[in-house]
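K.L.:
only geometry, no sequence info:
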């Protein structure tokens, strides 16, 4: 396996350059454009992003979540507020996320402070979820240890019976969204000979003005 890993290599053969003049005026417009291209090209789960958080001892944890909101304020994902990720976000108020579009030889990296989304935003997104996903949110005490799979199946069945007579499943009090408020958003595109294009939108902490910088690969 060590030899196989050493020889695994993809030739990033994109010929289109990515330069400052090719970018949209704002990071969120550029991210929306690349996301739209990923959707058009049939990328599997194009809104999937690897979310990284740290605990109070600076020990990192990463996992894949789904981006469910994008605008000038930031990017949004939803989760259980009792989960490990939520505990870490409450402790540090900071996170990063990476959209890995391997098939397109692209990725976007976002980092910044975090905030809870509003109750109105939670309610709007919750109403769009399939009933099964809503019941799953009630059934799962996310990140807690369970004895076996049957515990989860029984919890889902209990939630199903609990709301069997109700047309709409209400959102649990322990569920909702987080928003990453970007201070840096980097757009990466693969090029030959590992001379990749890296362009980063950076928010100046004092002037609150966004600037774009090219970084060496």
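P.N.:
Perfect, thanks for sending it. Given the structure is predicted, the values throughout are model-derived calculations rather than measurements.
K.L.:
going forward, measure contacts between C-alpha atoms and count neighbours the same way
P.N.:
Will do.
K.L.:
wait, is residue 185 part of a strand?
P.N.:
Yes. Counting by DSSP: H, G, I helix; E, B strand; the rest coil, residue 185 is part of a strand.
K.L.:
in contact with the residue most central in space within the chain, which residues?
P.N.:
With distances taken as CA atoms, centre = their mean, the residue of the chain nearest its centroid is residue 49 (3.8 Å). Going by CA atoms under 8 Å, 6 or more residues apart in numbering, residue 49 touches 64-67, 97-100.
K.L.:
what helix or strand is it located in?
P.N.:
strand 48-54 (DSSP states H and E).
K.L.:
contact partners of the following helix or strand past that strand?
P.N.:
Where DSSP H and E defines the elements, the next helix or strand beyond strand 48-54 is strand 60-66. Strand 60-66 has contacts (CA under 8 Å, 6+ apart) with 47-54, 77-78, 85.
K.L.:
what residue of the protein is the furthest out?
P.N.:
Computed with CA atoms, centre = their mean, the residue of the chain farthest from its C-alpha average is residue 165, at 34.4 Å.
K.L.:
mind checking how far that residue is from residue 90?
P.N.:
To residue 90, residue 165 is 36 Å away according to CA to CA, to the nearest Å.
K.L.:
what distance do you get for residue 69 to residue 28?
P.N.:
Separation of residue 69 from residue 28 (CA to CA) stands at 11 Å.
K.L.:
cool, and residue 37?
P.N.:
As judged by CA to CA, residue 37 and residue 28 stand 14 Å apart.
K.L.:
quick one: which of these two has more around it?
P.N.:
Higher neighbour count among residue 37 and residue 28: residue 28, with 18 against 14, using other CA atoms under 10 Å.
K.L.:
use this one as the comparison:
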């Protein structure tokens, strides 16, 4: 009984610590008059700030949220590898859980959490697979180890041990020796998130955060470099 009581006490301490943890936000704020005319230009401004900030180790780390066949939300951190007038691009094994979910329900949400700057970017939109040519061009730019890893890993599938995974990687490395190229795997590619809204969030004092949102005028995905396709609204925190 004593050990159970001790365990419960530790849980209570953690709960209290979580409840009492606070961060005081600055009050720099964000005003609609300061926004760029297009969401693409505004994203580039914030991206440049994040990429130059040494406190942010991976500025392109983005949380990707999907939904499974049962309607249960699923989320994970991936790396953003493209942002242009079409939208935002990520790459993955096409047999992975996220790829299967995106194929079945082609909608997604993204969050770029730039906490040290008290900023985040939230994106919601439709999803489509990018061309194999675009995937191949990006794949060719990856470090060789990452290319081999894409062949070795059947992402999201169960594996008996790490040793088995490493052994498969070594077999792939032997199949594609240097200095020869590593080809794009058949089951690997990119997904494009085409936004219907992009929210810019800035932390403010008293939790009165700023939330300014570019919303597609038609409610459908629109070019991110077309000022006439978007309107800006402010949401309550």
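P.N.:
Okay, I see it. Note that the structure is a prediction, hence the values are computed from the model and not measured.
K.L.:
overall similarity of the pair, as a TM-score.
P.N.:
Put the two chains on top of each other and the TM-score (TM-score structural alignment, normalised by the length of structure 1) is 0.96; 216 aligned residues with a CA RMSD of 1.3 Å.
K.L.:
before we move on, back to that, which residue in structure 2 aligns with the residue nearest to the centre of structure 1?
P.N.:
Mapped onto structure 2 by TM-score structural alignment, residue 49 of structure 1 lines up with residue 62.
K.L.:
helix or strand for residue 37 of structure 1, which one?
P.N.:
helix 27-40.
K.L.:
contacting residues around the aligned residue in structure 2 for residue 20 of structure 1?
P.N.:
Applying TM-score structural alignment, one finds that residue 20 of structure 1 aligns to residue 32 in structure 2. When contacts are counted by CA under 8 Å, 6+ apart, residue 32 of structure 2 is found next to 212, 232.
K.L.:
where along structure 1 do the strands fall?
P.N.:
With DSSP state E applied, structure 1 shows strands at 48-54, 60-66, 69-71, 74-80, 94-101, 106-116, 175-189, 197-203, 210-215, listed in chain order.
K.L.:
among the ones you listed, which is nearest residue 135 of structure 1?
P.N.:
strand 175-189 (11.7 Å; CA to CA).
K.L.:
what range does that closest one cover in structure 2?
P.N.:
So strand 175-189 of structure 1 sits over residues 188-202 in structure 2, by TM-score structural alignment.
K.L.:
just to revisit the earlier point, Serialize the strands of structure 1 to JSON lines and add fields for distance to residue 10 of structure 1.
P.N.:
Listed next are the strands of structure 1 as JSON lines, based on distance: least, CA to CA, whole Å:
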{"stretch": "strand 48-54", "distance to residue 10 of structure 1": "21"}
{"stretch": "strand 60-66", "distance to residue 10 of structure 1": "23"}
{"stretch": "strand 69-71", "distance to residue 10 of structure 1": "31"}
{"stretch": "strand 74-80", "distance to residue 10 of structure 1": "30"}
{"stretch": "strand 94-101", "distance to residue 10 of structure 1": "14"}
{"stretch": "strand 106-116", "distance to residue 10 of structure 1": "13"}
{"stretch": "strand 175-189", "distance to residue 10 of structure 1": "13"}
{"stretch": "strand 197-203", "distance to residue 10 of structure 1": "16"}
{"stretch": "strand 210-215", "distance to residue 10 of structure 1": "21"}
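K.L.:
looking at those strands, which is nearest to residue 141 of structure 1?
P.N.:
Closest among the strands of structure 1, using CA to CA: strand 74-80, at 7.9 Å.
K.L.:
now do the equivalent of residue 49 of structure 2 over in structure 1 against residue 99 of structure 1, distance only.
P.N.:
Using TM-score structural alignment, the partner of residue 49 of structure 2 in structure 1 is residue 37. Taking CA to CA as the measure, residue 37 of structure 1 falls 13 Å from residue 99 of structure 1.
K.L.:
also residue 70 of structure 1?
P.N.:
Taking CA to CA, one finds residue 70 of structure 1 at 13 Å from residue 99 of structure 1.
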